[in-house]
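> coords please:
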Amino acid sequence: MNYIKRALLSISRKKSKSLLLFLIIFILGNVMAGAIAIRQGANNVETNIKRQLGAVLTIEVDNEAIERASQENPGSPPEWPGPLQPDLLKTIGQSSYVKSFDYTTQFGLGSENLQRWMTPEEAEWSMNDTYSKFYGFQLKGTEYPPVMIIEEGKATLKAGRTFSQDEISTGVGVALITQQLADYNNLGVGDNIVLSNYILDYGETDGPMVEPTITERRDIPLQIIGIYENIESPEEPNQMVGQISKSELYNTIIVPNQTIIAEQQAMNEYYISQMEEELTEEQKAQAMLTYYTSLFILNSPDDIEAFKEETQALLPPFYKVFTNSDSFSIIAAPVQQTSKMASYVLMVAIGASILIISLVVMLFLRDRKHELGIYMSLGEKRSKVISQIVIEVVLVAILAIALSLVTGNFIAQGLSESMVRDQLIAEQDPFNPDPSVWEDQWRFGQFASNMTGEDIAENYRINFSPAYIGLFFIIGLATVLISTVVPTLYIVRLNPKQVLM
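Purely as a prediction, here's the structure:
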């Protein structure tokens, strides 16, 4: 009789043993299916979140590396690295991974005739606020004529136009302002505004704080060439963060970098001239350097690691590439912990399955050793005898695995989603956000992730997918095959006479 038919007859005739094997594989399969599903869910949430955020990177000083170097050599701490210069940033921006890039410098200015946008609450306590008077407006430079936030959909151009390359290169007095600031001051495209660079003397630092004396006021006339409106996130991770961000966003004025650099240098020259100690030429040159904030938009999130590796090789010591998804690992810690736990459970389940199924198959084969001995004494090849046993177990296993695929998925979905969601939301403190929220906002501004535990929870889904089904069947069947072949080899290695004795 064909060994395949013998396998089918053996399953149908020995129903109790087949059912017992089915139940064992089904129970173990549920554990493995649940563990795989949880891991897949964690991987999916990371992929989904990072694709939603896009691939936005910046280069900054690595404070942790400097701190480590200082601790390793406290007698000779490292010098603070100087700013990255435009030539290097342009070289990095020419990478094939980069879709677009910009580098900006910022400067706070006041104004005698332009009113700072404020909420009613802010207006009550900032009437005599020195900051609002002298630094109420944030000038943000750009080297990218289309303006990054507009091109990437973080803001919309409501009126006018963006910069020309000639305006960027020469630093002419043109600017883009927000819709809110324009409405607050009844301004439109073509109107002129005047900002003031106040060079201040704070006098003696000892004693009570007094309002500084204005030693010089440099007026910067600007023509409004465009009005834009920021596209705000539907939710802010923290109420205070939201208020600060809104005030800063609405009072930001975008200009060419060269406009800001001219004012920075004028102020630096004044303060250098007021120093009691004479600076060396090298110190003066260092003081006049401009610090830039870089921003790189990549073609795909899949390019992040390759770009970081390529860029890190070009950077001076103590500089590092940061991404707007770096905070994911902090905020999504409960998801990653659950995934790690599921990995351990999966490994234990596989080991336990191999051991338990091997013992069960071994017991079944001991009861059938005379049957197997007869097959071999009649001239049946050992390979066919092994194949018969394997087919019997695999057919039962396929049914058990298919059913446990469904039930294990539902069990994992019910347990992990509620557990992960509750833990994510429980760890979220709206009045004391994780420091990563502030760091993310500071580094990336409008490109910050503003990610919360609720965002992670919303994206945590356990669903059937070809990858999940394929992986589970591969792991399940491989486990069953290993469990079956080992005890089968023990039986068939014996001679027919020894088996029949």
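> rest of the way, CA atoms for contacts and neighbours
OK.
> quick check: which element contains Pro316?
Here Pro316, judged by DSSP states H and E, is contained in no helix and no strand.
> that one: neighbouring residues, count only.
13 (other Cα atoms under 10 Å).
> distance-wise, check the residue nearest the centre of the chain relative to Gln52.
In the chain, the centroid-proximal residue (Cα atoms, centre = their mean) is Ser325; its distance is 2.2 Å. As for Ser325, its distance to Gln52 is 10 Å (criterion: Cα to Cα, to the nearest Å).
> run this one through as well so I can compare:
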Amino acid sequence: MNFVKRAGMSLRARKSRTAALLGIFVVICCLLLGGFLLEAAAARQETEAQRTVGVDVTIEGKRLTPALADRLGSKPPVTRYNPLLPLTAGAHGLDPLAPPEPKPRGGRGGGSEGGPLALRGVRDLGMLLPFAYGSAKITSGRGIVPQDADRAVAVIEKRLAAKNGLKIGDTVRVGSADGKRKVSVKVLGVFQDPRPDPSQWTPSNELPGNTLYVPAPVVERLGGDAAGLDEAVFRVGSPEQAEGLYAEAKRLLGTGDFAFRVNDKAYRDQVRPVQRVGALAGLIVRVIALAGVLILGLIVMLQIRERRHELGVLLSMGEKKWKLVFQHIVEAAVVCLPAVAVAALTGHAAGPSLGGALLDRPQRNTVAAGVPDAEVAPPTVRVDPADVGKVLGLGLGISLVSTVVPGIGILRLHPRSILADSE
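So this is what the prediction gives:
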């Protein structure tokens, strides 16, 4: 008789044991699928978090210029970048805030001699730490984004706007400290600096209320050669990518000529927990696979002991030993197939709640500059055909290993001794 047909008859004849074996396979396949689903969901969420959260790298150096910052920012690991160009400027038709106290005699001239306004040339206002962490906030309008590079716009402080009656869309004129160059800029947004007004004399361009943020080209136009780059901040996906950016900066700026600081706190807070869940899921898959081999191997071994008489009769009738081994493999594999189907249905139904329980949704990194970062996608646990295929392959592998290892004993059986012991 064909050993495949004989396997089917054996499963039908032992309905209770077949049902018990099916139940064990369902549990194993469900756990395996759960591990694969969590692993895949963690990988997707990690990729999304890297794209939206990332790691901020600050570079400072005398040789760093706006052109070199643009070259570094165009490298593939960099997703966002922001050079910062400070400049003191003069006000034309604009009444800047005045220090609360007169300048003391013999006191330092400070920055007031360079102009009463503090211009900050930026590319992406949302990457400045005060705005990124919410201490400075846009109260109306919006912040400066890379698309504003060719525009003459400005984001001004709330106190300066209130003193001059400025609102969104108004135009103000700023100029170089020597008055030779002037630029008209349109008010794009109004922000609030949390720092209070000082209680003693302070140079006008150091007062929090006299700060204007403009696109970097505006500062370059006003400052000329004096428009030096203070620092540049680059956002990459992970600390490993920051190492690649360091190598590129070293190539462009030279060894030891620049400072390189990595701020990966947000990355650690939001990405590392997801990585731990992914590692836990991988460990679950390995442990369940090993436990499945041991449990099913023990069950098959017990079945072989109980079916010694049946095996002895088949061997005495001339049946090949390897066919008996394959009969047990087929029996286990036939039970495995519906178990995978049940696991797939269970995973489809319970997947979302499983992801919500084990994968914390990263907090939204909302930039207070009026340009929020893309929201990190919530954890999604979905049953893909690839995951079901992995469970099926691993389940069949467990069936094979758990059957072949105990089945080695079948190869050592002798029909005469089996039948003699059974009498």
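> tell me where the stretch 51-200 of the second structure has helices.
Using DSSP state H, counting those that start in this stretch, the helices found in the stretch 51-200 of the second structure span residues 66-73, 129-132, 158-164.
> other residues contacting the last one?
Judged by Cα atoms under 8 Å, 6 or more residues apart in numbering, the contacts made with helix 158-164 of the second structure from elsewhere in the structure are 94-97, 139, 167, 190-193, 209-210.
> the same query, at a cut-off of 10 Å, please.
Under the criterion Cα atoms under 10 Å, 6 or more residues apart in numbering, residues 93-97, 138-140, 155, 165-168, 172, 187, 189-193, 197, 208-212 lie in contact with helix 158-164 of the second structure.
> selecting buried members of these in PyMOL, what would you type?
Selection of buried members from the contacts of helix 158-164 of the second structure for PyMOL, criterion 16 or more other Cα atoms under 10 Å:
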select buried, resi 94+96+97+138+140+155+166+167+168+172+187+189+190+191+192+193+208+209+210+211+212
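> just the ones of the contacts of helix 158-164 of the second structure in strands?
138-140, 155, 172, 187, 189-192, 211-212 (DSSP state E).
> turn those into JSON lines, including distance to Leu87 of the second structure.
Output for those, formatted as JSON lines (distance: Cα to Cα, whole Å):
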{"residue": "Ile138", "distance to Leu87 of the second structure": "22"}
{"residue": "Thr139", "distance to Leu87 of the second structure": "24"}
{"residue": "Ser140", "distance to Leu87 of the second structure": "24"}
{"residue": "Val155", "distance to Leu87 of the second structure": "15"}
{"residue": "Val172", "distance to Leu87 of the second structure": "17"}
{"residue": "Val187", "distance to Leu87 of the second structure": "18"}
{"residue": "Gly189", "distance to Leu87 of the second structure": "19"}
{"residue": "Val190", "distance to Leu87 of the second structure": "19"}
{"residue": "Phe191", "distance to Leu87 of the second structure": "19"}
{"residue": "Gln192", "distance to Leu87 of the second structure": "20"}
{"residue": "Thr211", "distance to Leu87 of the second structure": "10"}
{"residue": "Leu212", "distance to Leu87 of the second structure": "10"}
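> surely the residue nearest to the centre of the first structure is in a strand?
No. Read with DSSP: H, G, I helix; E, B strand; the rest coil, Ser325 of the first structure is coil and lies in no strand.
> and the nearest residue to Asp373 of the second structure once chain neighbours are set aside, how many residues sit next to it?
Of all residues not flanking Asp373 of the second structure in the chain, Thr366 sits nearest, at 5.5 Å (Cα to Cα, 6 or more residues apart in numbering). A total of 17 residues lie near Thr366 of the second structure under the criterion other Cα under 10 Å.
> and Thr366 of the second structure, how far from Glu310 of the second structure?
For Thr366 of the second structure relative to Glu310 of the second structure (Cα to Cα), the value is 71 Å.
> with Gly393 of the second structure instead?
Counting by Cα to Cα, the gap from Gly393 of the second structure to Glu310 of the second structure is 30 Å.
> what do you get for Ala339 of the second structure?
27 Å.
> okay, those two: which has more neighbours?
Remark: of Ala339 of the second structure and Glu310, Ala339 carries more neighbours, 23 against 14, as counted by other Cα under 10 Å.
> and the helices of the stretch 51-200 of the second structure: which comes nearest Ile28 of the second structure?
helix 129-132 (46.1 Å; Cα to Cα).
> and the closest one, what other elements does it pack with?
If you count contacts as 3 or more Cα pairs under 10 Å, 6 or more residues apart in numbering; DSSP states H and E, helix 129-132 of the second structure packs onto strand 137-141.
> ranges for the strands of the stretch 1-150 of the second structure?
55-61, 78-92, 117-122, 137-141 (DSSP state E, counting those that start in this stretch).
> output the ones you listed as a markdown table; include the columns distance to Thr255 of the second structure.
Shown next, in a markdown table, are the strands of the stretch 1-150 of the second structure (distance: least, Cα to Cα, whole Å):
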| stretch | distance to Thr255 of the second structure |
| --- | --- |
| strand 55-61 | 11 |
| strand 78-92 | 21 |
| strand 117-122 | 26 |
| strand 137-141 | 38 |
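> highest average neighbour count across those strands?
strand 117-122 (a mean of 27; mean count of other Cα atoms under 10 Å).
> next, the angle from it to strand 78-92.
160 degrees (axes from the mean of the first three to the mean of the last three Cα atoms, to 10 degrees).
> hmm, back to that, so the residue nearest to Asp373 of the second structure, which of the three states?
Per three-state DSSP, Thr366 of the second structure ends up coil.
> and the helices in the stretch 251-400 of the first structure, which stretches?
Counting by DSSP H, counting those that start in this stretch, the helices of the stretch 251-400 of the first structure are 257-273, 281-287, 304-312, 328-331, 333-367, 369-377, 382-426.
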